[in-house]
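>>> dropping the sequence and predicted coords here.
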Amino acid sequence: MEKEKLEIDPIMSKILKHAESQLLEGSLIREDGKPNFERINTLFRKYDNDNNNKISRNELEQIINTVQFENLHPKSEDVVNKIFFNFDKDGSNMIETEEFVKGLQNWLAKAIRVAKCSDKTKSVDKFDKIYSRVVMNNISGLTTLLAVVYAKDLPWDYSAEVLTILVVCAIVGILGVSRTEYPFWTCLLAFFLYPFSLALYCFVELVLHWN
């Protein structure tokens, strides 16, 4: 199902960042690393437009439509489905107060675990930065540059280098967005990418004569 395919961590980081921006001051996480339940409940009341102590799909979709997802571009319906999949534990098709608090508590715990900030109140901000997909943005920028070079028929003598960069960046990007923890083997992979990039460049340049 689509709700199971959608990557939740990058979406989660943007929603948490947006949620904190809705507060007049402070963080959803206290200095001791525990959730600030008072602010979480304040957030729930803000989102509960009809004051029935429940958040409907329509109310949630209105919230999602105000979130700046930047380069993620998810469908609001998919995000709503994913959040309900995580929060609506009784299957009532409504997110009640306790479900909202519990769901947000789990998300904040994930943010703290991934961000590993000494100042726990800044965990959401760092969590968001981790999932900003800088590597993928670089690939997009490079793709745009190549498109301009092609469209303008400009001279370009670095095809082998560009292909090598794209392949390595793609590997790092996929690894970065698919994991939140990095075991020792990922370090070995990172070291391996250097000789791999040299070998790939030599193959493209000397064997395929792509220059």
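Cool, got the structure.
>>> C-alpha from now on. contacts and neighbour counts both.
Noted.
>>> let me see the ranges of the helices in the chain.
2-5, 8-22, 37-47, 57-64, 76-87, 97-115, 123-130, 134-151, 159-178, 184-202 (DSSP state H).
>>> packing partners of the second one?
The criterion is 3 or more CA pairs under 8 Å, 6 or more residues apart in numbering; DSSP states H and E, and the helices and strands that helix 8-22 contacts are helix 97-115, helix 123-130.
>>> mind listing what's buried in that helix?
Residues of helix 8-22 classed as buried: D9, P10, I11, M12, S13, K14, I15, L16, K17, H18, A19, E20 (neighbour count, 16 or more other CA atoms under 10 Å).
>>> with distance to S27 added, can I get the residues you listed in TSV?
Putting these into TSV (distance: CA to CA, whole Å) gives the following:
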residue	distance to S27
D9	19
P10	19
I11	19
M12	16
S13	14
K14	15
I15	14
L16	10
K17	10
H18	11
A19	9
E20	6
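>>> show me how far stretch 173-188 is from its chain's centre.
When C-alpha coordinates are averaged (CA atoms, centre = their mean, to the nearest Å), stretch 173-188 and its chain have centres 14 Å apart.
>>> point out the most buried one among the helices of the chain.
Mean neighbours per residue, mean count of other CA atoms under 10 Å, is largest over the helices of the chain for helix 123-130, with a mean of 22.
>>> second one coming, line it up with the first:
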Amino acid sequence: MATMSMAMLAGSAVMQLTVIWGSCVFFGNYDISDSSTSSALENNKKPFSLTGYGVRTDDATRYTARIMILSMIPFLILQLAKLINSSSGIRVVILISLLVTLVFLFLYCFYQVFQPWIQERRLAYVLRNFVKNNLVASLLTAAGEPDESRIREVFHEIDQNKDASISDAELRAFLLGIKLEEAGLRNEDFVEKVMEDFDASGNAQIDETEFHRGISKWLYEANHPDNNQYDERPKLFSRSAQSEEQQSLLAKKAKQQSQTAQNSWFNYFKAAFLLIIGTAVMSLLAQPLIQTINEFSSAVNIPSFIISYVIIPVAMSYRETLGAIKSARLKTKQAISLTFSEIYNAVFMNNMMGLAMFLLLVYIRDLSWDVSAEILVVLIICTLMGLLTSCSTKFPIWTAIIAYLMYPISLGLLYVLTEVLGWS
């Protein structure tokens, strides 16, 4: 059971950093032979080459990759168990790794409360996809201009009390019939983002002019993502002086945030509570889930590590894979940056949450488990890709080939460690 659980964790992390990452580079490639960030339409005149075509990312994406590398520390600690022969010594190593994992999870969540740039980038990613997939087609004319009559209709649909302005309560009521969760958006996050971007006067009301201006801005940014003014560096690392306009915008944002501070803290506690409940539920369901997978593997006569390492990760991540590829096909620096940041954040949370639940089960139930081959595979692949992505913002298309090759190499390494060397 322990080996199967770790294979599922390893399969998900490795697939995201090899197949999905490489697909984003392959489908999002454009000419990167110079420092220009122009679109692919302008660069198609130049001949294709493995070094001249690829993708670029911003600095904040490198910082996200460095955070992902930190998730390898508990995996590295677990390798010490291979040097220990006693079962009590192995339990000590497992306990230390579990404590380090839990500390990293806490620090990661705590850091985002006071430096929420990671959350903001994720919100920008899912919001841009939502606007592109749901609003562009319905609110633009055939000529690609904002459809003023349709935008006006939407405004009056939201303005239920007909006072020529939209409140946050009316916006929430309007969103009840829209399945934002399927796009990865929470209603509260969407409402706060709309009020922040649309409410130019700062009076917690959106009039028709502000609504039209805000919607038009969203539509323009969705179709011209590289023309956006986008902060590439997280505030923690930013050293540049702020202009008066930036200071004014920050003051307005601070005012709006103060109005929702109470709700924000409630959301933090709610998220922590749901995280604890989810962890407990997964811990209870882990054993029957693994037993079901083993039974299925025996019934269809497929090796269990193929089920857990390949089939289940594909089934669980196919939707995210299609979304990442669709985003990368915009062939812009911002689209690639946000997509890669989403992948790195997903790998970090997959590693930390998966490893925490796994080690918790092993330690509490005193399961018989030797340090598995999957631990080493995750450590190698995530470290190599983490170093590559944290040291550069330019990825030629040959890096996608290497990423693709890493997936079958990881399968081969896993086979050698388990079948040839006899690792568990």
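Nice, thanks for sending it over. Treat the numbers as computed from the prediction; the structure is a model and nothing was measured.
>>> okay if I get the helices and strands packed on helix 8-22 of the first structure as CSV plus distance to F44 of the first structure?
Below are these laid out as CSV (distance: least, CA to CA, whole Å):
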stretch, distance to F44 of the first structure
helix 97-115, 7
helix 123-130, 18
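>>> of those, which is nearest F87 of the first structure?
Smallest distance to F87 of the first structure across these (CA to CA): 5.2 Å, for helix 97-115.
>>> could you say what helices and strands the closest one packs with?
helix 8-22, helix 37-47, helix 76-87, helix 123-130.
>>> if we can go back for a sec, any chance of the helices of the first structure in a markdown table, plus distance to R30 of the first structure?
Below are the helices of the first structure laid out as a markdown table (distance: least, CA to CA, whole Å):
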| stretch | distance to R30 of the first structure |
| --- | --- |
| helix 2-5 | 31 |
| helix 8-22 | 12 |
| helix 37-47 | 9 |
| helix 57-64 | 24 |
| helix 76-87 | 22 |
| helix 97-115 | 11 |
| helix 123-130 | 10 |
| helix 134-151 | 28 |
| helix 159-178 | 27 |
| helix 184-202 | 32 |
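>>> out of those helices, flag the one nearest W210 of the first structure.
It is, among these and with distance given as CA to CA, helix 159-178, at 6.1 Å.
>>> picking that back up, which of the helices and strands packed on helix 97-115 of the first structure sits closest to R179 of the first structure?
Across those, closest to R179 of the first structure is helix 8-22 (CA to CA), at 9.2 Å.
>>> got a list of contacts for that closest one?
26-28, 43, 64, 67-69, 72, 79, 82, 107-108, 111, 124-125, 127-128, 131-132, 177 (CA atoms under 8 Å, 6 or more residues apart in numbering).
>>> name the residues of stretch 88-106 of the second structure that come out as buried.
Quick answer for stretch 88-106 of the second structure (16+ other CA under 10 Å): 90-91, 93-95, 97-102, 104-105.
>>> dump these to TSV, plus distance to P146 of the second structure.
As requested, those are exported to TSV (distance: CA to CA, whole Å):
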residue	distance to P146 of the second structure
I90	63
R91	62
V93	60
I94	58
L95	58
S97	54
L98	53
L99	53
V100	51
T101	48
L102	48
F104	45
L105	43
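>>> identify, from the residues you listed, the entry nearest to L76 of the second structure.
Nearest member of those to L76 of the second structure, counting by CA to CA, is S97, at 8.7 Å.
>>> in the first structure, what sits opposite that closest one in the alignment?
In the first structure, no residue is paired with S97 of the second structure, using TM-score structural alignment.
>>> A helix includes S97 of the second structure, no?
Yes - checked against DSSP: H, G, I helix; E, B strand; the rest coil, S97 of the second structure lies within a helix.
>>> and F358 of the second structure, how many neighbours?
Other residues lying near F358 of the second structure total 20 when counted by other CA atoms under 10 Å.
>>> what sits against it?
Contacts of F358 of the second structure (CA under 8 Å, 6+ apart): A2, S5, M6.
>>> quick check: which element contains the residue nearest the centre of the second structure?
Closest to where the C-alpha atoms of the second structure average out (CA atoms, centre = their mean) is E342, at 2.3 Å. According to DSSP states H and E, E342 of the second structure maps onto helix 333-364.
>>> OK, contacts around R319 of the second structure?
R319 of the second structure neighbours (CA under 8 Å, 6+ apart): none.
>>> which helix or strand contains it?
Counting by DSSP H and E, R319 of the second structure is part of helix 312-328.
>>> near A164 of the second structure, how many other residues are there?
Count around A164 of the second structure with other CA under 10 Å applied: 14.
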